[in-house]
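>>> No letters, just coordinates:
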């Protein structure tokens, strides 16, 4: 599941829905302005055609009629195609403009998934230094018994006598003391 949440988080982060919504707003504004311009232009063409019929002799109009009809048919077809494309855009626009950005949810899910992962070990065989840190940072994940005893699901905390190869004794002692202090704070808060 971690790979799925992580990959979805990365995808939506790159997708940048907020940026896309701003771009769509800009395009929608431009489309609205162009629709008004198109209506004015269409009305102007109708008036020019009327003037042409009034001012041009009949025989010239008959010669030009097939060409004018072809242009008129093409203008109508382009207008229809434009309206259909605008309607499709507006349909998608209405859905995307109201969509919440999923990045924060995926980020929280990924963070939670990371915290719930079992502790991992280095390939060298040494335990990770932050073996207990996720449990220290999130004591609500520990059972009451684990909180009282200062242990985590990964095992008991290290004592002064415990030693792991490759990790200095002072570092272990410091870590142990920090864990004890944290456990005592938790115990005091519960009482």
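Right, received. Where do you want to start? Model, not experiment: these values are computed from the prediction. Numbers count the residues shown, from 1 in each chain.
>>> From here on, just use CA atoms for contacts and neighbour counts.
Will do.
>>> Just the buried residues of the one helix or strand residue 70 maps to, please?
For residue 70, the host element (DSSP states H and E) is helix 58-97. Neighbour-count burial for helix 58-97, counted by 16 or more other C-alpha atoms under 10 Å, picks out 86, 93, 96.
>>> In terms of helices and strands, where is residue 50?
Per DSSP H and E: helix 17-55 holds residue 50.
>>> Report all helices and strands that that helix contacts.
helix 58-97 (3 or more C-alpha pairs under 8 Å, 6 or more residues apart in numbering; DSSP states H and E).
>>> Give me the distance between the helix holding residue 70 and the centre of its chain.
37 Å (C-alpha atoms, centre = their mean, to the nearest Å).
>>> Structure two is appended below for comparative analysis:
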């Protein structure tokens, strides 16, 4: 019995020491509820800006870095305003990936969120990539990528987040 208690205490100490180290990277469930709420709030802001066709509000959500790297941001925003039609009937969180690192005061947090949004006219898939913290590059804090597509185009316009990590607002290439 005594050996089991010692073993559990040692195991607990190892877990605490490795999960709370001052340097390193964390991915996963830490602050999941808070991250979910923040991602949901950002989605709501994006939808309101799209429905109101509010270019200033939507642009203000993006980081300076994303705006600098984006190609034809205004044209992509106009495309998005035309694409998204109808009144929102439902929103479903379809996944959240949080990558967080804190290396001796150098913090960075990247949130990737996926949603299914249905309107009275169409079903859409949303992908948002946002840097919520970046102590080394404050110009990178904010929305970096936004992809909104019709659900029916999932096979041709939606893929892994790594491939969708493109600065600005997604607009398919014209052929």
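Perfect, thanks for sending it. All values reported here derive from a predicted model rather than from experimental measurement.
>>> Provide the TM-score value for the superposition.
Once superposed, chain against chain, the TM-score is 0.25 (TM-score structural alignment, normalised by the length of structure 2); 66 aligned residues with a C-alpha RMSD of 4.7 Å.
>>> The helix holding residue 50 of structure 1 vs helix 58-97, what angle?
Comparing the axes of helix 17-55 of structure 1 and helix 58-97 via axes from the mean of the first three to the mean of the last three C-alpha atoms, to 10 degrees yields an angle of 170 degrees.
>>> where exactly do the strands run in structure 2?
Remark: strands assigned in structure 2 by DSSP state E are 25-27, 88-103, 106-119, 123-134, 142-150, 168-169.
>>> And those: which comes nearest residue 82 of structure 2?
strand 142-150 (11.4 Å; C-alpha to C-alpha).
>>> just how off-centre is that closest one within its chain?
8 Å.
>>> That strand to strand 123-134, inter-axis angle?
Using the same axes, to 10 degrees: strand 142-150 of structure 2 against strand 123-134 is 170 degrees.
>>> Does anything pack onto the lengthiest helix in structure 2? Which helices or strands?
In structure 2, taking DSSP state H as the definition, the longest helix is helix 32-51. If contacts are counted by 3+ C-alpha pairs under 8 Å, 6+ apart, helix 32-51 of structure 2 sits against helix 55-61, helix 73-83, strand 88-103, strand 106-119.
>>> Just name the most buried of the ones you listed.
strand 106-119 (a mean of 19; mean count of other C-alpha atoms under 10 Å).
>>> roughly how far out does that strand sit from the chain middle?
2 Å.
>>> Repeat that for stretch 2-13 of structure 2.
Between the centre of stretch 2-13 of structure 2 and the centre of its chain there are 39 Å (C-alpha atoms, centre = their mean).
>>> picking that back up, can you say which of the strands of structure 2 is nearest to residue 51 of structure 2?
Set against residue 51 of structure 2 and scored by C-alpha to C-alpha, these come closest in strand 88-103, at 9.4 Å.
>>> could you check the angle helix 32-51 makes with that closest one?
130 degrees.
>>> between strand 88-103 of structure 2 and strand 106-119, how many degrees?
170 degrees.
>>> centre of the chain versus strand 88-103 of structure 2, how much separation?
The answer for strand 88-103 of structure 2 is 6 Å, by C-alpha atoms, centre = their mean.
>>> Return the list of helices and strands in contact with that strand.
strand 25-27, helix 32-51, strand 106-119.
>>> now for those, which one comes closest to residue 8 of structure 2?
strand 25-27 (23.5 Å).
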